[in-house]
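Asker: please work out how this folds:
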Amino acid sequence: MKAFIFPGQGCQKEGMGKDLYENFFQAKELFEKANTLLGRRISDVMFYGTEEELMETQNTQPAVFLYEVILALSQNEIIPDIVSGHSLGEFAALVVNGTITFEDGLHLVVNRALIAQKVCENFDTAMGAVIGLHEEYVFKRINEISKESGEPIYFANYNGPGQVVITGSRKGIRLACKAFKEEGAKRAIPLAIGGSFHSPYMEEAGKELGEIILKTKFSTPKIPICQCVDARIHTNPDKIKKNLIEHITHPVLWTSMVQNMVNWGVNDFFEVGTDDTLQKIVLRMFPNKKVLSLIDIQRYKGKIKNYSL
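Answerer: So this is what the prediction gives:
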């Protein structure tokens, strides 16, 4: 069985999507539809913008979402049996499996970015990656460090064995990263992501975005989805909607998601993104599985002539 896995924020790159636009008629149509819906040429930012422009909140999340959806929909050679997205990637997965429309997916992602940005402006928060320590140890220590310092620190992403992302106040993340380095972590570094996604800091944002999600039509998906909030496989649109509402304040359970997809029968994983971030995680967990990049497959088959990433 085959899975499409969609990465989240952080995989944006200069020039992203230009090759799709130039080589696939459907991709060109979808990019132009997005430009019309947004009232500005987000495609120009993706194709010609600087790294700094792509990092702007109004650009980052729509750019990642559009690239992933358009890459998946511009090909019909590989049909997944299940889809799954890491954080922001879940919105792309829900379009590709037919739960929500392209238009509604873009609308939700734009609002997610703007609503989250308001929270980022109200709180001095940050996120950090911790690699090389057991997640139970990290969980125990962030609670201890938080209690000692009075600074909120939470789990944001369970990315794989020995690889987690923490989030909280900027000072709390600095203290935690310093402590983990001293305690034997291979890496413990703040990430270049403003805000405190997947934490209680996003409670008000979750309520605001939740109201928009409630008004959005969710259809029965053509393909099951494994969701971030509970790491379970779903086809019921009401349950999928409920999980997506809780998505912004809850940790991403990627480790369990990959395990559950393998238990479900997945042998082939195709990352639908610009790089190999999720592929590396899956391969560390399951070295015997087939793990590929969808964009590289299109390049290999000569479907994309101007490969620029």
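
Asker: going by C-alpha atoms from here, please, whenever you check contacts or count neighbours.
Answerer: Will do.

Asker: residue 248 belongs to a strand, doesn't it?
Answerer: No - when classified by DSSP: H, G, I helix; E, B strand; the rest coil, residue 248 is found to be coil rather than part of a strand.

Asker: which parts of this protein are strands?
Answerer: Per DSSP state E, the chain carries strands over the ranges 2-6, 82-85, 125-131, 153-160, 163-169, 187-190, 225-226, 233-234, 268-271, 290-293.

Asker: relative to residue 20, which of those is closest?
Answerer: Nearest of those to residue 20, taken as C-alpha to C-alpha: strand 290-293 at 14.7 Å.

Asker: quick one: list the elements packing against the closest one.
Answerer: strand 268-271, helix 277-285 (3 or more C-alpha pairs under 8 Å, 6 or more residues apart in numbering; DSSP states H and E).

Asker: redo these as JSON lines? Include distance to residue 162.
Answerer: What follows is these, written out as JSON lines (distance: least, C-alpha to C-alpha, whole Å):
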{"stretch": "strand 268-271", "distance to residue 162": "21"}
{"stretch": "helix 277-285", "distance to residue 162": "10"}
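
Asker: check contacts around the residue lying closest to residue 219 once chain neighbours are set aside.
Answerer: Nearest non-adjacent residue to residue 219, counting by C-alpha to C-alpha, 6 or more residues apart in numbering: residue 99, 4.7 Å away. Listed by C-alpha atoms under 8 Å, 6 or more residues apart in numbering, the contact set of residue 99 reads 218, 219, 220, 221, 222, 237.

Asker: buried members of these into ChimeraX, please.
Answerer: Entered in ChimeraX, the line below selects the buried ones among the contacts of residue 99, by 16 or more other C-alpha atoms under 10 Å:
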select :218,219,220,221,237
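
Asker: the contacts of residue 99 in helices, which ones?
Answerer: Those of the contacts of residue 99 mapping onto helices are residue 237, per DSSP state H.

Asker: can you put the contacts of residue 99 in a markdown table and add distance to residue 109?
Answerer: As requested, those are exported to a markdown table (distance: C-alpha to C-alpha, whole Å):
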| residue | distance to residue 109 |
| --- | --- |
| 218 | 15 |
| 219 | 18 |
| 220 | 20 |
| 221 | 19 |
| 222 | 21 |
| 237 | 18 |
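
Asker: identify the farthest-apart pair in the contacts of residue 99.
Answerer: Longest span within the contacts of residue 99, C-alpha to C-alpha: 218 and 222, 11.8 Å.

Asker: how many neighbours does residue 56 have?
Answerer: When counting by other C-alpha atoms under 10 Å, one arrives at 11 neighbours for residue 56.

Asker: I have a second one here; can you model it like the first so I can compare?
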Amino acid sequence: MKAFVFPGQGAQFVGMGKDLYETSDIAKELFEKANTILGFRITDLMFNGTDEDLRQTKVTQPAIFLHSVILAKTLGSEFNPDMVAGHSLGEFSALVTANGLSFEDGLTLVYKRALAMQKACEMNPSTMAAILGLPDAKVEEICASITDETVVPANYNCPGQIVISGTNAGIDKACELLKEAGAKRALKLSVGGAFHSPLMNPAKEELEKAINETKFEKPICPIYQNVSTVAETEPETIRKNLIAQLTAPVKWTQSVEHMIADGATEFVELGPGSVLQGLVKKINSTVATSGKQ
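Answerer: As a prediction, this is how the structure comes out:
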């Protein structure tokens, strides 16, 4: 069985999507539609902008979504998923490609999500850090022991690799304790805020209203969501999980394990970069992985 997976923030690069725009009429039409919906020419920033342009959350998230979704739309019958999943932002790409959301509604929600997250970051100066070489339970235990600051596990990427999220002071304290506990690395990330933590609550409240006003359909195949990690097909459940996702951890390891348990033998990554292929291989080295950009 074939699983298609979609990357999240951090996979962007200058020039992303340009080949698609220049070689496919379908892609060109959808990119131009996106420019109209967003009210600015995101294609100019994607194809010819700077790294700094693309690092702005309000640009990064719609850019990665567009690259992933439009790529899937150009594949025709080659896009034949038995199941889909996306890492954080990538969950929106997965939903649109599986016809659970329209292209227009998906892009609108992603842009609103990006703006709301940007605003929440400005309200609460905060950050994230990658922790390598410790069991999940140890990272959870140390984060829970810090009670005077906010710090929580945010991304369960693969065994031995967790990203934590919290206030600047909370992350500093956690990194020290995790290194003392034997972490191989505790590396602060150059991100704008504490994604997938309680510090995103203001963004969650804003996004909840937009998601509740959006029409969801039953997808053509199950989607394995970051919050529940299991196969979901009911629109109302999918909607609730999408809202919860902003403040809950991305359980990527557990999602991939459930996809494999349910029969996935091949994972195809659609969108910029190849990060998810690497994570899938670290979770289970026996499955086939490939990608398209």
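
Asker: show me what residue 222 of the first structure aligns to in the second structure.
Answerer: The equivalent of residue 222 of the first structure in the second structure is residue 220 (alignment by TM-score structural alignment).

Asker: which ones are touching that match?
Answerer: 98, 99, 100.

Asker: for residue 35 of the first structure, same thing?
Answerer: 41, 42, 43.

Asker: can you pick the most crowded of the residues you listed?
Answerer: residue 43 (24 neighbours).

Asker: mean deviation of the lengthiest helix in the first structure from the second structure?
Answerer: Secondary structure of the first structure read by DSSP H shows that its longest helix is helix 102-122. By mean C-alpha distance after the TM-score superposition for the first structure, the fitted helix 102-122 of the first structure averages 0.6 Å away from its aligned residues in the second structure.

Asker: in CSV, list the contacts of residue 35 of the first structure along with distance to residue 115 of the first structure.
Answerer: Converted to CSV, these look like this (distance: C-alpha to C-alpha, whole Å):
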residue, distance to residue 115 of the first structure
41, 21
42, 19
43, 22
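
Asker: which of those residues are still contacts in the second structure?
Answerer: Counting by both residues aligned by TM-score structural alignment, their matches' C-alpha atoms under 8 Å, the members of these that carry over to the second structure are 41, 42, 43.

Asker: which of those residues lies closest to residue 250 of the first structure?
Answerer: Nearest member of these to residue 250 of the first structure, counting by C-alpha to C-alpha, is residue 42, at 29.1 Å.

Asker: for residue 273 of the first structure, see how far away that closest one is.
Answerer: 17 Å (C-alpha to C-alpha, to the nearest Å).

Asker: check residue 148 of the first structure too.
Answerer: Taking C-alpha to C-alpha, one finds residue 148 of the first structure at 40 Å from residue 273 of the first structure.

Asker: so the two - more neighbours on which side?
Answerer: residue 273 (27 against 9).

Asker: the more buried one pairs with which position in the second structure?
Answerer: Aligned partner of residue 273 of the first structure by TM-score structural alignment: residue 271.

Asker: repeat that for residue 193 of the first structure.
Answerer: Using TM-score structural alignment, residue 193 of the first structure sits opposite residue 191 in the second structure.

Asker: now the helices and strands packed on strand 290-293 of the first structure in JSON lines, please, with extra columns for mean neighbour count and distance to residue 112 of the first structure.
Answerer: JSON lines is the format used below for those (neighbours: other C-alpha atoms under 10 Å; distance: least, C-alpha to C-alpha, whole Å):
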{"stretch": "strand 268-271", "mean neighbour count": "23", "distance to residue 112 of the first structure": "23"}
{"stretch": "helix 277-285", "mean neighbour count": "17", "distance to residue 112 of the first structure": "22"}
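
Asker: among those, which is nearest residue 259 of the first structure?
Answerer: The nearest among those, by C-alpha to C-alpha, is helix 277-285 at 8.4 Å.

Asker: how big is the offset of that closest one relative to the second structure?
Answerer: Counting by mean C-alpha distance after the TM-score superposition for the first structure, helix 277-285 of the first structure comes out at 0.9 Å.

Asker: hmm, who's touching that helix?
Answerer: Residues contacting helix 277-285 of the first structure (C-alpha under 8 Å, 6+ apart): 5, 7, 159-161, 258, 269-271, 289, 291-293.

Asker: what sits against the closest residue to the match of residue 273 of the first structure other than its chain neighbours?
Answerer: Computed as C-alpha to C-alpha, 6+ apart, the closest residue to residue 271 of the second structure that is not its neighbour in sequence is residue 68, at 4.0 Å. Residue 68 of the second structure is in contact with 6, 7, 93, 270, 271, 272, 293, counting by C-alpha under 8 Å, 6+ apart.

Asker: counterpart of residue 8 of the first structure over in the second structure?
Answerer: Using TM-score structural alignment, residue 8 of the first structure lines up with residue 8 in the second structure.

Asker: quick check: its match touching residue 94?
Answerer: No - Residue 8 of the second structure lies out of contact with residue 94 (C-alpha atoms under 8 Å); the separation is 10.9 Å.

Asker: ok, these two, which is more surrounded?
Answerer: Using other C-alpha under 10 Å, the more surrounded residue of residue 8 of the second structure and residue 94 is residue 94, with 31 against 24.

Asker: that one pairs with which position in the first structure?
Answerer: Match for residue 94 of the second structure (TM-score structural alignment): residue 93.

Asker: ok, now how distant is that match from residue 99 of the first structure?
Answerer: 9 Å.

Asker: got the angle for the longest helix of the first structure vs strand 125-131?
Answerer: Orientation of helix 102-122 of the first structure against strand 125-131 (axes from the mean of the first three to the mean of the last three C-alpha atoms, to 10 degrees) gives an angle of 100 degrees.

Asker: related to what we said a few turns ago, now the contacts of residue 68 of the second structure in a markdown table, with distance to residue 181 of the second structure?
Answerer: Shown next, in a markdown table, are those (distance: C-alpha to C-alpha, whole Å):
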| residue | distance to residue 181 of the second structure |
| --- | --- |
| 6 | 33 |
| 7 | 31 |
| 93 | 37 |
| 270 | 37 |
| 271 | 36 |
| 272 | 35 |
| 293 | 39 |
